[in-house]
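Q: the amino acid sequence is not available; the structure is as follows:
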């Protein structure tokens, strides 16, 4: 099946915002000299154009070293319910550290980020840094079709 035959829909800004509001995990892509460094990240979304990440680990961790060395990054958020029902949003933008003096101001946004228990425990004993991802561009697509043989409109 070609992409023209798929029930693929480009998401508008409202659909992208709604999708980001309902998702809590994505993949952060950081530039390197070779292959981009990709890591799963939980995030908080401010319902506008900013995502927030909390990094756990010392200042020598690879992700902190790479994020401090750049001001640009990519972020992919997706949900795949089935081969015929999925959504995907690709974001690009700037990334910068949030000063600890501002953490209380974004506490409610950070609280919406899902974190595995191991990360929650580490946050109590390890160094934590918070980063702001300022969205400059986004695009999203969703596929909400039915499997072949289940759509009477196309099977007739």
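A: That came in fine, so what should we check first? Note that the coordinates shown come from a computational prediction; the quantities given were computed from them, not determined experimentally.
Q: can we go C-alpha only for contacts and neighbour counts from here?
A: Fine.
Q: in the helix or strand harbouring residue 96, what's buried?
A: Take DSSP states H and E as the rule and residue 96 turns out to sit in strand 85-97. Neighbour-count burial for strand 85-97 flags 85-93, 95-97 (criterion: 16 or more other C-alpha atoms under 10 Å).
Q: that one packs against which elements?
A: helix 62-68, strand 72-82, strand 128-143 (3 or more C-alpha pairs under 8 Å, 6 or more residues apart in numbering; DSSP states H and E).
Q: now that strand against strand 128-143, angle please.
A: Taking axes from the mean of the first three to the mean of the last three C-alpha atoms, to 10 degrees, one finds strand 85-97 and strand 128-143 inclined to each other by 150 degrees.
Q: in the next helix-or-strand element following strand 85-97, which residues are buried?
A: Counting by DSSP H and E, the next helix or strand C-terminal to strand 85-97 is helix 107-110. Buried residues in helix 107-110, counting neighbours by 16+ other C-alpha under 10 Å, are found at 109-110.
Q: put this next to the first one:
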């Protein structure tokens, strides 16, 4: 079934402003990096600068698979979503490019990087470990949402 067909059941497409607002209020998603065997999917937290750019902090050093794949990737995808119920959810899919941010720029990004949600375990790993910061430039974005009950299910 296509997105157009689902619009009859209450699905709506998000405009650029709604996508910006959604990404500003979400701090987790899934990064997809290309491999020969299909996409390598990584749950992650991100900072968003509201200018079509997300920032990720990778823990694990240059021998980590995600860092190696990010360095090799021409393109990548990010999926961010929120699900409150069967009839109330939002999803944003982003396609773009990913590149390493030089350490000399990290201080300039402190506010954006600090806004990313991280479990305490990751905070400890960041303080003690080898980290890298990556920038994801959004080239294409699409957002959809469903809020409310589908037609025919409204309360009487």
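A: In hand now; what should we look at? Treat the numbers as computed from the prediction; the structure is a model and nothing was measured.
Q: relative to strand 72-82, how tilted is the strand holding residue 96 of the first structure?
A: Using the same axes, to 10 degrees: strand 85-97 of the first structure against strand 72-82 is 160 degrees.
Q: counterpart of strand 85-97 of the first structure in the second structure, which residues?
A: Using TM-score structural alignment, strand 85-97 of the first structure corresponds to residues 88-100 of the second structure.
Q: who touches the matching stretch?
A: 19, 70-71, 73-83, 132-148 (C-alpha atoms under 8 Å, 6 or more residues apart in numbering).
Q: just the buried ones from these, in PyMOL syntax?
A: Restricted to buried positions by 16+ other C-alpha under 10 Å, the PyMOL selection for the contacts of stretch 88-100 of the second structure reads:
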select buried, resi 19+70+75+76+77+78+79+80+81+132+133+134+135+136+137+138+141+143+144+145+146+148
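Q: coming back round to it: wait, which of the helices and strands packed on strand 85-97 of the first structure is closest to residue 41 of the first structure?
A: strand 72-82 (9.2 Å; C-alpha to C-alpha).
Q: what helices and strands are in contact with that closest one?
A: Using 3+ C-alpha pairs under 8 Å, 6+ apart, strand 72-82 of the first structure is in contact with strand 25-30, strand 85-97.
Q: tabulate those strands (TSV), appending distance to residue 47 of the first structure.
A: TSV is the format used below for these (distance: least, C-alpha to C-alpha, whole Å):
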stretch	distance to residue 47 of the first structure
strand 25-30	15
strand 85-97	14
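Q: hang on, the earlier thing: quick one: average offset of the match of strand 85-97 of the first structure versus the first structure, please.
A: Compared with the first structure after fitting, stretch 88-100 of the second structure deviates on average by 0.3 Å (mean C-alpha distance after the TM-score superposition for the first structure).
Q: what distance separates that stretch from the centre of its chain?
A: Relative to the chain's own centre, stretch 88-100 of the second structure is displaced by 5 Å; criterion: C-alpha atoms, centre = their mean, to the nearest Å.
Q: just give me the residue closest to the centre of the first structure.
A: The centroid of the first structure falls nearest to residue 26 when counting by C-alpha atoms, centre = their mean (3.5 Å).
Q: that one maps to what in the second structure?
A: Checking TM-score structural alignment: residue 26 of the first structure goes with residue 29.
Q: and if you look at residue 143 of the first structure?
A: So residue 143 of the first structure corresponds to residue 146, using TM-score structural alignment.
Q: can you tell me the closest non-neighbouring residue to that match?
A: Counting by C-alpha to C-alpha, 6 or more residues apart in numbering, residue 11 is the residue found nearest to residue 146 of the second structure once chain neighbours are left out, at 4.7 Å.
Q: that neighbour -> the first structure?
A: For residue 11 of the second structure, the residue aligned by TM-score structural alignment is residue 8.
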